[in-house]
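Asks: Take this sequence and fold it.
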Amino acid sequence: MMMDIFSSFDPGISNINSNLFWIPMILIPFILNLTLWILPTRMFWLSYSPINLIFLQLSRTSSIHLKGLSSLVSPLFIFMILINFMGLIPYMFSASSHLLFTLSLALPLWLSLIISAIFHSPSSFMASLLPSGAPTWLNPFLVLIETISISVRPLTLAFRLAANMSAGHIVLSLVGLYSTTALFTSPSSFILLMAIQTGYFMFEVAICSIQAYIFCLLISMYADDHPV
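Replies: Reported below is the predicted structural model:
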């Protein structure tokens, strides 16, 4: 049963042809958005609403002063939603449930903010490691704690997304296994389990959208530490 539960997280491919699998996972969201650049269709306005939402959030933080960040995070939000939704398709590999995918997004974004802050104003960046008004004898410990806190941000960002996506898919797999068994043993239990699975699937759709929003929200909040 354990192999059945976690089989949705296994791409079932070898190291030789792994690139042939990951490339379509990245290209599909871009193919779906090709029509957005042609004419302002209904799909355009539907996709523009979440972009406007995340851009409004970015305008409330210091990230609005960083040129190019809003143009990067806004399409990233749509990309994350599409990847999360693709993982809900039955027998579809969930890319956002793997640290290889989430860390490859979180680490470059976090590192780019750190490098930009250091080159923009090294003194302001170093000063941000020490809270104002702290006792002198606590300064070394506070700097160490703040440095560790900033260093683990990409890990927590990647783990949060992967863990939430994995938990939802595991529950859906468990309910699906029991539903398959109940189909031949207890029709009444099968109907109940299908109702539960349908409700949880709708809940998981909301979770996918929320997690994509939280991912981009935390990136914008990390940008608040960037010297202006």
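Asks: C-alpha only now, for contacts and for neighbours.
Replies: OK.
Asks: mind listing what C216 touches?
Replies: Listed by CA atoms under 8 Å, 6 or more residues apart in numbering, the contact set of C216 reads 54, 73, 76-77.
Asks: What of F201?
Replies: With CA under 8 Å, 6+ apart, F201 has these contacts: L172.
Asks: next up, for comparison:
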Amino acid sequence: MMNNLFSSFDPTSNIFNLSLNWFSSMICILLVPMSYWYIPSRMNLIWNMIMFILHEQFKTLILPNKDKGTTMIFISLFLVIILNNFMGLFPYIFTSSSHLIFTLSLSLPLWFSFMIYGWINNYNHMFIHLVPQGTPPILMPFMVCIESISNFIRPGTLAVRLTANMIAGHLLMTLLGNTGPLLINSIFLQILILIQLMLLILESAVAIIQSYVFAVLSILYSSEVK
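Replies: Okay, the predicted model is just below:
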């Protein structure tokens, strides 16, 4: 039962000896609206509205001296994550964002690029950031160690947070789904279906929230690098 339970999170499972798990990440590209239509469709208008709202939200978090267009990086990051999160809600589709190889490939390059940019262009600010203002001199060595460790684990916490939240809800839905064939009474079966629908709505909200949290935390980490 445990093998069947965790098989939906296993990237080595295949169909007809073809590994199609990561194919969902390419299917979500079809959901992106075509930009070459002369008359915008309703889907295009919805996407433009979402991007405008995200731009206004992210612009308040980014430092005012940042280059224009910086928000598009994090908007693209948000859209990639939320599309993959929603693709995992469909039956028999592998959730790419529930695997660390996907989330780490997003968080590590971002964090690494922020660190390279900060230490090359403004290393004084990076050194000052290791010691918070007002720290007693005797505690400064300890604060440097603590701040350095907290800085190094940031990409890991970003990746694990997204992965754990996507796995937890899907795992609970899988557990409840496996008990469906064992229920004989129709009343309990109706209750189970109602619970599954509520969990599906909850997972849809989690997919949006975790995408937004990932993008916002990435912006906050980048705003510390002047």
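Asks: re the thing from before, can you say which of the contacts of C216 of structure 1 are buried?
Replies: In the contacts of C216 of structure 1, burial by neighbour count holds for 54, 73, 76-77, counting by 16 or more other CA atoms under 10 Å.
Asks: if we can go back for a sec, in structure 2, which of the contacts of C216 of structure 1 remain in contact?
Replies: Of these, the ones still in contact in structure 2 (both residues aligned by TM-score structural alignment, their matches' CA atoms under 8 Å) are 73, 76-77.
Asks: can you name the two of the contacts of C216 of structure 1 that are farthest apart?
Replies: Spatial extent of the contacts of C216 of structure 1 (CA to CA) is set by the pair I54 and L76 at 9.8 Å.
Asks: so how far does the helix ranked longest in structure 2 sit from its counterpart in structure 1?
Replies: Longest helix of structure 2, by residue count under DSSP state H: helix 186-223. Superposing on structure 1 places helix 186-223 of structure 2 at an average distance of 0.7 Å from its equivalents, by mean CA distance after the TM-score superposition for structure 1.
Asks: Buried residues in that helix, which are they?
Replies: So helix 186-223 of structure 2, judged by 16+ other CA under 10 Å, has buried residues 189, 192, 196, 199-200, 203-204, 206-208, 210-212, 214-216, 218-219, 221-222.
Asks: Might you specify the subset of the contacts of C216 of structure 1 located within helices?
Replies: Secondary structure of these is defined by DSSP H; positions in helices are 54, 73, 76-77.
Asks: what's the offset of the helix or strand hosting S24 of structure 2 from the middle of its chain?
Replies: Following DSSP states H and E, one finds S24 of structure 2 within helix 23-27. In this view, helix 23-27 of structure 2 has its centroid 16 Å away from the chain centroid, taken as CA atoms, centre = their mean, to the nearest Å.
Asks: Show residues contacting it.
Replies: Against helix 23-27 of structure 2 from outside (CA under 8 Å, 6+ apart): 84, 87-88, 93-96.
Asks: picking up where we left off before, rebuild the contacts of C216 of structure 1 as TSV, extending it with distance to S62 of structure 1.
Replies: Shown next, in TSV, are the contacts of C216 of structure 1 (distance: CA to CA, whole Å):
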residue	distance to S62 of structure 1
I54	14
V73	13
L76	18
F77	18
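Asks: just the residues you listed now: which is nearest S116 of structure 1?
Replies: Distances from S116 of structure 1 to the contacts of C216 of structure 1, taken by CA to CA, are shortest for V73, at 16.1 Å.
Asks: so who does that closest one touch?
Replies: By CA under 8 Å, 6+ apart, the residues touching V73 of structure 1 are 54, 216.
Asks: Aligned counterpart of L107 of structure 1 in structure 2, please.
Replies: In structure 2, the residue matched to L107 of structure 1 (TM-score structural alignment) is L108.
Asks: related to what we said a few turns ago, which part of structure 1 matches the longest helix of structure 2?
Replies: The aligned range for helix 186-223 of structure 2 is 187-224, by TM-score structural alignment.
Asks: The matching stretch: how far from the chain's middle?
Replies: Relative to its chain's centre, stretch 187-224 of structure 1 lies at 12 Å (CA atoms, centre = their mean).
Asks: next one: stretch 110-125 of structure 2
Replies: For stretch 110-125 of structure 2, the separation from the chain centroid amounts to 23 Å (computed by CA atoms, centre = their mean).
Asks: the helices in structure 2, which residues?
Replies: 2-6, 23-27, 42-61, 70-87, 100-121, 123-129, 140-152, 154-178, 186-223.
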